[in-house]
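[1] Quick one, structure for this:
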Amino acid sequence: MHLGANVLVTSELGADSRQRRWVQHGSARLGSASPSENYPIQAFPQQQCSFGSPPHDELEPRPRGAVKMGACSVLLLLLWLRVLHTSAEDSDGPLACACDKCQDAVECRGIRCFSSVKVDGGVVLFERGCLKNDQQAILQCSTSPSLKSAIYCCVQDLCNANTTRSALMALLPSAPEGEPVPYRVETLALFILAPVVVLVVLSVVSVLACRRLHRGRLQRLQEFDTEQGTIDGLISSNVGDSTLADLLDHSCTSGSGSGLPFLVQRTVARQISLVECVGKGRYGEVWRGQWQGENVAVKIFSSRDEKSWFRETEIYNTVLLRHDNILGFMASDMTSRNSSTQLWLITHYHENGSLYDYLQRVAVETSEGLAMAASVASGLVHLHTEIFGTEGKPAIAHRDLKSKNILVTKDLRCCIADLGLAVTHSQADNLLDVGNNPKVGTKRYMAPEVLDESIQTDCFDAYKRVDIWAFGLVLWEIARRTYSNGIVEEYKPPFYDQVPNDPSFEDMRKVVCVEQQRPFIPNRWFSDPTLSALVKLMKECWYQNPSARLTALRIKKTLDKIYSSLEKGKES
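    Below you'll find the model as predicted:
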């Protein structure tokens, strides 16, 4: 409704003249009053408000004019209070708001308009409407945005009509630290698949790198073949029709005097077929193979033992190393089997196996035991002896002599094998070549000076004396399995009753160095002349002082003498 308010303002322009002015206040919306109802403000019609300045010649005070001024001020104050009240009532009136869920209408009326957004299970719900009362408006509009919902309130007609979903989504805050964030299915799948994809890629890269490394090794071998000459020419020669014995005999007169010439080695290695695995050791496996119908032994080193393979190949290729009591070396090669690099060492094949295996299966007669011991001593003499001349041989110390590294031939003689830890010495240049293999020998067969670390590592004779100590233990093993008056002991390794099956370095040091114990000697040995002589010999190999031990040559001559005495006793 509209009210007409007329205000009469009188301005005093002089002492006797006055002018009236009517001011139309205007119209205002006010409750339910009639729009035609006017309120002329003439509560004091006979009083006039003077706003002018008094004339300069009027010096007397005018108390009545002051009263008029106060009445006008009160009237104006009441007028402005009425206007403010009318505006306040006007702002609290019903507003027209855009509505999304109103039945049969797109608008609703209330005291506030709102727009809201809510995230539920990955679905965004957008809604617009109005709030009907103050309590609802205070509760809804004072709520701060959360991770899943936000509301926007406004107080103008249709103020929420242009509010968009994206604008409200921008009001949603990010998750504070420590609170879980709801994941979408796509996000969860990404977090699961990403590590799997990374692992697959790394696996593929690793396989490709290994194959490339393997091809690089084979390429280096092929380049080396090219530098040395073509193998095809060798294969087309009489090598394919020659027997192993013919090749080895030829190598004694034209070659290193040990194995086959290098290119022939490569040819032989590539013509060998593996038949069966006959043993496994610290450095790999030993297979029985066949080359042109003949049995050969193939020792396959793992790639981590390349230094042992290289050292043994280097020693076997030494000039004039060939000997009846040294394992016959044929060839060595680096080849590829089952996508892995293998290091081959090809030697003669002895079906009786190692002395360790043979003594566990078979007990020997006195003459057989002596022959075995003498053959081992003969091979040790050949290793320890330096041969001078144009085609000479350096002195060699084995450093890992034991029954497992000694093979038994068909005629029940022995030959020394496994030279991977060997040390060489040449008097011409006084050069001691220990090799580049950090591994040491077998702890059960270590000499006292090795166990207490008092060995002179720069003295070649010290390494030879270590071999003598180990030979004394091998001699004890043979004696245990040698018949005497029909009696023989079962096979046992040295110090079997004093240390565990796999003794530690400290176990052996305590028994050998501190307590100075030696392997047990049965009483029956002293009743047999041959075994009694062997007991005396092995004790001279076990002196605590290395310098007091016998040399290999002295041992060989003593064994030959004992063997001769035994043969004479049989004849008589």
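
[2] only C-alpha atoms for contact and neighbour calcs from this point on.
    OK.

[3] Let me see the ranges of the helices in the stretch 451-572 of the chain.
    Listed in chain order, the helices found in the stretch 451-572 of the chain under DSSP state H, counting those that start in this stretch are 460-480, 505-508, 529-541, 552-571.

[4] okay, those helices, which one's buried deepest?
    Comparing the helices of the stretch 451-572 of the chain by mean neighbour count (mean count of other C-alpha atoms under 10 Å), helix 460-480 ranks first with a mean of 24.

[5] ok now that one, how far from the chain's centre?
    Per C-alpha atoms, centre = their mean, to the nearest Å, the displacement of helix 460-480 from the mean C-alpha position of its chain is 44 Å.

[6] tell me what that helix is packed against?
    Based on contacts counted as 3 or more C-alpha pairs under 8 Å, 6 or more residues apart in numbering; DSSP states H and E, the elements that helix 460-480 packs against are helix 366-384, strand 395-397, strand 423-426, helix 529-541.

[7] picking that back up, make TSV from the helices of the stretch 451-572 of the chain and add distance to residue 205 to it.
    Putting those into TSV (distance: least, C-alpha to C-alpha, whole Å) gives the following:
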stretch	distance to residue 205
helix 460-480	47
helix 505-508	42
helix 529-541	57
helix 552-571	56
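
[8] for these, which one sits closest to residue 390?
    Comparing those against residue 390 with C-alpha to C-alpha, the closest turns out to be helix 460-480 (22.5 Å).

[9] Next, the angle helix 529-541 makes with that closest one.
    150 degrees (axes from the mean of the first three to the mean of the last three C-alpha atoms, to 10 degrees).

[10] if we can go back for a sec, make CSV from the helices and strands packed on helix 460-480 and add distance to residue 196 to it.
    CSV is the format used below for the helices and strands packed on helix 460-480 (distance: least, C-alpha to C-alpha, whole Å):
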stretch, distance to residue 196
helix 366-384, 59
strand 395-397, 55
strand 423-426, 52
helix 529-541, 64
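
[11] between those, which gets nearest to residue 154?
    Comparison of those against residue 154 by C-alpha to C-alpha identifies strand 423-426 as nearest, at 97.8 Å.

[12] helix or strand right after the closest one?
    Proceeding N to C from strand 423-426, the next assigned helix or strand is strand 431-433, under DSSP states H and E.

[13] residues touching the spatially closest residue to residue 521 that is not a sequence neighbour, list them.
    The shortest distance from residue 521 to any residue other than its chain neighbours is 7.8 Å, reached at residue 535 (C-alpha to C-alpha, 6 or more residues apart in numbering). With contacts defined as C-alpha atoms under 8 Å, 6 or more residues apart in numbering, the neighbours of residue 535 are 476, 521, 525-526.

[14] picking up where we left off before, closest to residue 115 out of the helices and strands packed on helix 460-480?
    For residue 115, the closest of these is strand 423-426, at 92.7 Å, according to C-alpha to C-alpha.

[15] Summarise which helices and strands the closest one is packed against.
    Counting contacts by 3+ C-alpha pairs under 8 Å, 6+ apart, strand 423-426 packs against strand 395-397, strand 431-433, helix 460-480.

[16] want to put them side by side, so please do this one too:
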Amino acid sequence: MRGAPGSALRAALPLLGIAVSLCAGLQCVCQLCEHTNFTCQTEGACWASVMLTNGREEVVKSCVSLPELHAQVFCHSSKNITKTECCYTDFCNNITLRLPLAAAAAAAAAGGRAALAAAVAVPLAAVALLLAALLARSARARRRRPPSVEEPPCEPGLAGPGKTLRDLIHDMTTSGSGSGLPLLVQRTIARTIVLQEIVGKGRFGEVWHGKWCGEDVAVKIFSSRDERSWFREAEIYQTVMLRHENILGFIAADNKDNGTWTQLWLVSEYHEQGSLFDYLNRGTVTVEGMVRLALSVASGLAHLHMEIVGTQGKPAIAHRDLKSKNILVKRNETCAIADLGLAVKHDSVLNTIDIPQNPRVGTRRYMAPEILDDAMNTNIFESFKRADIYSLGLVYWEIARRCPIGGVTEEYQLPYYDLVPSDPSIEDMRRVVCEQKLRPSIPNQWQSCEALRVLGRLMRECWRASGAARLTALRVKKTISQLCVPEDCKA
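    The predicted model follows:
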């Protein structure tokens, strides 16, 4: 990915930028843009890429933004897996793009892995050794992962010498659009991940622990019938300037067709401690640990809710399904908010709310009163943020109960565990929350600890019946940060 062609490309980029700026609004073919008649518009370039997948060539066409073009990665071909071309006239990517040894690659379907290796010009002796190693590794792993997962060659050079996946994401985020890795790089990473074992299941599908070039990643595999959730979550995660230490780090999205069904992948950072729900179930927390967890959740939510104005700005986003199972605990005992498939974005210029076309609703146990009694004004974006704050108060209650007071710790429970069934209906929750106006109980013992006393007061402020009377995420964050000892709590 280095050498004379790269130098020539870097030298040509300023001229290309000038040419593109003279004719803003370049029209390109876009295979993923069904809602715009398979076209997209950009000030950057049109691009087409071809990737070898399971012995056959797969072509993708779309737009490259100007920041991505300047990042000097998007238009590079990968020597083993992909060939890519960028061009600068309307619909110029409507071309037939082939890998250099396409004939040999086509033979891979009939000739198996040896023909595929020959297609990429690997010496025959090396092929034999490579096949032996791959088959041995495949036999060991076959029982632990879906039969559709392939093991294409890893490309550690994608990140550059000595660079980690985190370094690659940081470089592309700071030098590019701030919205994460380019689509081509995402696909290259996704197709070189080796799945290890299942670490979770949900209504969307499964979460796997995977490896990319020796680094841990999490792979959320959606069922094909939940394509809208997959697409929406990938779209939200790639919002400009969304990346934050207390929001789950997105890496890649890819749809992988194995000929029988389509797997929808969402690749993110891997946090071995699991969800906050799992973490609190496993053990107790110290006062400092409780404050650290609470502050980091508030920090992530405040960043999500905040609008950043400017060319590289960020819209305000509401989560809509905040709960302990959708929050992950990092190695440093702080939290990262995850699962953004139901999130909504606010366009302050047009004053419009981008609500996903998704039949799913949030989790009933954590729904705000105005949602339960169908009184929420969905035309006002603040309503969605206020509903998040209500859910935040319930999450804080879960955390605080696991903090020992006088040597006594409450057992872990979900909010309203003593008032509704284990799988409550909307009506169950509405009766308790709206009609009886009940909330989780706050023990008197909390008054003996300053941090618990303040957190208890915040909970009451968060789950008020009137959404307008609730605190903002930023106010919650500032209040909790005042409880922190600098060496104990950083967020």
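
[17] Can you give me the TM-score here?
    In this superposition the chains share a TM-score of 0.68, using TM-score structural alignment, normalised by the length of the second structure; 352 aligned residues with a C-alpha RMSD of 2.5 Å.

[18] follow-up on the earlier one: to residue 260 of the first structure, which of the helices and strands packed on helix 460-480 of the first structure lies closest?
    It is, among those and with distance given as C-alpha to C-alpha, helix 366-384, at 19.4 Å.

[19] By how much does the closest one deviate from the second structure on average?
    Per the superposition on the second structure, helix 366-384 of the first structure and its aligned residues are separated by 0.3 Å on average (mean C-alpha distance after the TM-score superposition for the first structure).

[20] The second structure: matching residues for that helix?
    On the second structure, the counterpart of helix 366-384 of the first structure by TM-score structural alignment is residues 287-305.

[21] Adding distance to residue 12 of the first structure, write the contacts of residue 535 of the first structure out as CSV.
    As requested, the contacts of residue 535 of the first structure are arranged in CSV below (distance: C-alpha to C-alpha, whole Å):
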residue, distance to residue 12 of the first structure
476, 151
521, 153
525, 160
526, 162
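
[22] ok, those residues in the second structure: which stay?
    Mapped onto the second structure and checked by both residues aligned by TM-score structural alignment, their matches' C-alpha atoms under 8 Å, the contacts of residue 535 of the first structure keep the contacts 476, 521, 525.

[23] so who does the residue lying closest to residue 370 of the first structure once chain neighbours are set aside touch?
    Spatially, and ignoring its direct neighbours in sequence, residue 370 of the first structure is nearest to residue 563 (6.4 Å; C-alpha to C-alpha, 6+ apart). Listed by C-alpha under 8 Å, 6+ apart, the contact partners of residue 563 of the first structure are 367, 370-371.

[24] mind checking the longest helix of the first structure?
    As assigned by DSSP state H, the longest helix anywhere in the first structure is helix 185-228.

[25] Report all helices and strands that that helix contacts.
    Using 3+ C-alpha pairs under 8 Å, 6+ apart as the contact test, no helix or strand touches helix 185-228 of the first structure.

[26] and after that helix, which helix or strand comes next?
    Per DSSP H and E, the first helix or strand lying C-terminal to helix 185-228 of the first structure is helix 231-235.

[27] Show me the contact partners of that next one.
    Taking contacts as C-alpha under 8 Å, 6+ apart, the residues outside helix 231-235 of the first structure that touch it are 225, 263-264, 266-267.

[28] And the residue lying farthest from the centre of the second structure, how far from residue 155 of the second structure?
    Residue farthest from the centre of the second structure, counting by C-alpha atoms, centre = their mean, is residue 125 at 41.1 Å. Distance, residue 125 of the second structure to residue 155 of the second structure, using C-alpha to C-alpha, to the nearest Å: 21 Å.

[29] got it, and residue 190 of the second structure?
    As it turns out, when the distance is counted by C-alpha to C-alpha, residue 190 of the second structure lies 11 Å from residue 155 of the second structure.

[30] same check, this time on residue 106 of the second structure
    Distance check for residue 106 of the second structure against residue 155 of the second structure: by C-alpha to C-alpha, it reads 22 Å.

[31] re the thing from before, can you flag the buried ones in the contacts of helix 231-235 of the first structure?
    The neighbour-count criterion (16 or more other C-alpha atoms under 10 Å) marks 263-264, 266-267 among those as buried.

[32] out of those residues, who's nearest residue 438 of the first structure?
    Relative to residue 438 of the first structure, and with distances defined as C-alpha to C-alpha, the nearest of these is residue 266, at 28.0 Å.

[33] for the residue farthest from the centre of the second structure, helix, strand, or coil?
    For residue 125 of the second structure, the secondary structure call by DSSP: H, G, I helix; E, B strand; the rest coil comes out as helix.

[34] Now which residue in the first structure aligns to it?
    Structural correspondence for residue 125 of the second structure with respect to the first structure (TM-score structural alignment): none, the position is unaligned.

[35] Determine the number of other residues adjacent to residue 262 of the second structure.
    Each residue near residue 262 of the second structure was counted by other C-alpha atoms under 10 Å, and the total is 16.

[36] mind listing what it touches?
    Taking C-alpha under 8 Å, 6+ apart as the criterion, residue 262 of the second structure is in contact with 224, 255-256.

[37] Next, the buried residues of stretch 337-349 of the second structure.
    The neighbour-count criterion (16+ other C-alpha under 10 Å) identifies 337-346 as the buried residues of stretch 337-349 of the second structure.

[38] Quick check: the corresponding residue of the first structure for residue 364 of the second structure vs residue 514 of the first structure, distance?
    Matched across to the first structure, residue 364 of the second structure falls on residue 443, judged by TM-score structural alignment. As defined by C-alpha to C-alpha, residue 443 of the first structure lies at a distance of 16 Å from residue 514 of the first structure.

[39] Those two: which is more packed in?
    Legend: neighbour count by other C-alpha under 10 Å for residue 443 of the first structure and residue 514, higher for residue 443 (18 against 11).

[40] Verify the stated contact: that one with residue 508.
    Yes. In terms of C-alpha atoms under 8 Å, residue 443 of the first structure counts as a neighbour of residue 508; the distance is 7.0 Å.

[41] Look up the closest residue to the spatially most central residue of the second structure, ignoring the ones flanking it.
    With the centre of the second structure defined as its mean C-alpha position, the nearest residue by C-alpha atoms, centre = their mean is residue 250, 3.8 Å away. Excluding its sequence neighbours, the residue lying closest to residue 250 of the second structure (C-alpha to C-alpha, 6+ apart) is residue 268, at 4.4 Å.
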